[in-house]
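Chemist: Got a predicted structure plus its sequence, pasted below:
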Amino acid sequence: MKDDAVVGFWRGLGLPGLIDVHTHFMPERVLAKVWAYFDAPGPLVGRHWPIAYRHAEGERLAVLRGFGVRAFTSMIYPHKPGMAAWLNGWAADFAARTPDCLHTATFFPEPGAGRCVRDALDAGARIFKAHVQVGAYDPGDPLLDEVWGTLADTRTPVVVHCGSGPVPGKHTGPAPVARLLARHPALRLVIAHMGMPEYADFLDLAGRYEGVHLDTTMAFTDFAERAAPFPVAERARLTALGDRILFGSDFPNIPYGYGHALEALTGLGQDEAWLRGVCHDNAARLFGL
């Protein structure tokens, strides 16, 4: 699907637009470093990864809105102590001047992490991002006990990059998340990238915990299928868990056109009701949109 067909896609489903729960807007100097890392490519990328939408912030916003994306996120994530509060301040300002962005925040295992999360919630944060691979931390780190407790109590969704794709990390994989959920079963975790490549294990967790969702970010695309194909045997579970799967794109940091992510979903053999839920309705319900 070419990008100019995106609007026709969601209109054909009878939707008012798309909701994309996994898009990246961050301070320009941070984004520039992220793009440079992809350009290298760095050891956490592992393959050639051209950025498809390398535009200034205003143009990126215009592109998303032109696709008919009516709500999106500003996925930010720290890779060291001392960054989270600063990123959250930027994201609060971005959300204030970008009303179609779901106010996003983040955290890191460091002293004061609990207070940082409470401050972000008080400022209006509606979704958090945790990047276990880039942050190189165990989600069960005791420094995060208060964080997870607060997020569970407030039922605030957290997008977690915890699968071992594109390159495994010390704390990636389903086991650390399973231990976390055993302690905080009420958490609303959104497993980024469908848990790639440990798809089946994360589907298991979604089947066990009603608060666990999965986002489709990069999953099922030609780019992802070459490295980490989704098991055909697990497709039936996509139907069973259809009300907890959310569309995500990784815009702008994707190596293909935005329309291809939607086209990949249409190739899964699911019906239009499933597509409507994934592309809009499930996220609308989760965030009260």
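Modeler: Structure received. Residues are numbered from 1 along each chain as shown.
Chemist: okay, CA-based contacts and neighbour counts for the rest of this
Modeler: OK.
Chemist: Please determine how far the residue nearest to Val69 when sequence neighbours are not counted is located from Gly269.
Modeler: With CA to CA, 6 or more residues apart in numbering as the criterion, Val69 has its nearest non-adjacent residue at 4.5 Å, and that residue is Leu18. Leu18 is 20 Å from Gly269, where distance means CA to CA, to the nearest Å.
Chemist: Kindly report the same for Glu225.
Modeler: The spacing between Glu225 and Gly269, counted by CA to CA, is 16 Å.
Chemist: Equivalent analysis for His79, please.
Modeler: 38 Å.
Chemist: can you check Val21 too?
Modeler: For Val21, the distance to Gly269 - CA to CA - is 22 Å.
Chemist: Just give me the neighbour total for the residue nearest to Val69.
Modeler: 28 (other CA atoms under 10 Å).
Chemist: Pasting the second one now:
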Amino acid sequence: MSASGESTGDENASDENAGDEVQQVGEFWRRLALPGLVDIHTHFMPRPVLDKVWAYFDAAGPLTGLEWPITYRHGEEKRVRLLRAFGVRAFTAMIYPHKPDMAAWLNGWAADFAARTPDCLHTATFFPEDGAADYVETALDRGARVFKAHLQVGAYDPNDPSLDPVWGLLADARVPVVTHCGSGPVPGRHTGPGPMARLLARHPRLLIVVAHLGMPEYTDFLDLAERHPGVHLDTTMACTDFSERLAPFPPAERPRLAALGDRVLLGSDFPNIPYPYVHQLHALEALGLGDDWLRAVCHDNAARLFRMDGQRRIAAGGDE
């Protein structure tokens, strides 16, 4: 049993394989002369909530046509240690409610997690409900640096009137919102580019990070990013073998992805991924967009967006 109360019976089962992967991930970022990685799309949440998320993915085969095994089904402490071993210098605790009266509780948990995990970017969330602006303001006052909005799971329209003051607070604070607004892996009532386009027309100063490159509406969300300088994209699961079977990224759009290279950020969906962490990195490399693009995506863009001071490059193959 860990200090957080989680069962850790599997903690030592895959240490040898983990060591091999740690080496592979380290070789990737050292070759790029980076000090490590910044992963803006990782999930840490209260264990009862995480168990329900894992149960969803365990049953996801009928929804997606593909089995979705959780590669890193470990206790919280091991998951943190593993990200650190990979060289992930900053990560997030992507939390999201699926019903009212849940977001404020999640925000309290995430604030405590960030306090005991200094390399976690303090994460918060919201839901269209009375009082949303109050608890979002509280989260900002407590130091929240990134928010998560999940339009698919939450099944809400980002243009719900109850969220107008929330978006205003976030636009004024210049705090990014990682938003699952694409229709993958299955569409929702309010997914797709339309709702986000309407939101940005009313709140053009928002810093939005479109999760999963907007999968499967890649082209539409590239259009949105080209029209709005505050729109970023994260790479979560995109271009991996798994996602290419579900929703392949169009090769013809690679030049546009390259041109937006200062607004593309590494995301992984760790631990809820059906393949090793290093595969996401190799999938991005296989796009052939060059080392400068990879350096920006895997570290520099997020370091700039989140004002991570004191980050230093290392010489290729050298030490800090």
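Modeler: Looks like it arrived, so ask away. In this text the structure is predicted, and so the values were computed from the model without any measurement.
Chemist: mind listing the helices for the first structure?
Modeler: For the first structure, the helices defined by DSSP state H cover 6-12, 28-39, 57-66, 84-97, 113-122, 132-135, 145-154, 174-183, 199-208, 222-227, 235-240, 258-266, 272-276, 282-287.
Chemist: out of these, which comes closest to Pro168 of the first structure?
Modeler: Closest to Pro168 of the first structure of these, according to CA to CA: helix 132-135, at 7.4 Å.
Chemist: Give me the range in the second structure that that closest one lines up against.
Modeler: Aligning helix 132-135 of the first structure against the second structure (TM-score structural alignment) gives residues 151-154.
Chemist: Tell me roughly how far the matching stretch lies from the first structure on average.
Modeler: Compared with the first structure after fitting, stretch 151-154 of the second structure has a mean deviation of 0.1 Å; criterion: mean CA distance after the TM-score superposition for the first structure.
Chemist: who's in contact with that stretch?
Modeler: Here stretch 151-154 of the second structure makes contact (CA atoms under 8 Å, 6 or more residues apart in numbering) with 96-99, 127, 157-158, 179-181, 183, 187-191.
Chemist: Any quick ChimeraX command for the buried ones out of these?
Modeler: Remark: buried members of these, expressed as a ChimeraX selection using 16 or more other CA atoms under 10 Å:
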select :96,97,98,127,157,158,179,180,181,183,188,190,191
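Chemist: With neighbour numbers in mind, choose between Glu225 and Gly269 of the first structure.
Modeler: For Glu225 of the first structure versus Gly269, the count of surrounding residues by other CA under 10 Å is larger for Glu225: 14 against 11.
Chemist: Once you drop chain neighbours, what's closest to the residue mapped onto that one from the second structure?
Modeler: If you follow Glu225 of the first structure across to the second structure using TM-score structural alignment, you land on Glu244. Computed as CA to CA, 6+ apart, the closest residue to Glu244 of the second structure that is not its neighbour in sequence is Ala238, at 7.6 Å.
Chemist: Count the neighbours of the one you found for me.
Modeler: For Ala238 of the second structure, the count of nearby residues is 25 (other CA under 10 Å).
Chemist: Then Val153 of the second structure?
Modeler: Val153 of the second structure has 16 neighbours, counted by other CA under 10 Å.
Chemist: quick one: it from Val231 of the second structure, how far?
Modeler: Taken as CA to CA, the span from Val153 of the second structure to Val231 of the second structure is 21 Å.
Chemist: same thing with His180 of the second structure?
Modeler: Using CA to CA, His180 of the second structure is found at 13 Å from Val231 of the second structure.
Chemist: Between these two, which contacts overlap?
Modeler: Common neighbours of His180 of the second structure and Val231, counting by CA under 8 Å, 6+ apart, are Val210.
Chemist: Phe67 of the first structure matches what in the second structure?
Modeler: Mapped onto the second structure by TM-score structural alignment, Phe67 of the first structure lines up with Phe86.
Chemist: Distance of its match relative to Ala111 of the second structure?
Modeler: Phe86 of the second structure is 24 Å from Ala111 of the second structure, by CA to CA.
Chemist: do the same with Ala18 of the second structure
Modeler: 29 Å.
Chemist: go on, Asp269 of the second structure?
Modeler: From Asp269 of the second structure across to Ala111 of the second structure, the span is 20 Å (CA to CA).
Chemist: Check Leu83 of the second structure too.
Modeler: For Leu83 of the second structure, the distance to Ala111 of the second structure equals 19 Å [CA to CA].
Chemist: Nearest the geometric middle of the second structure, what residue?
Modeler: The centre of the second structure sits closest to His41, judged by CA atoms, centre = their mean, with a distance of 1.7 Å.
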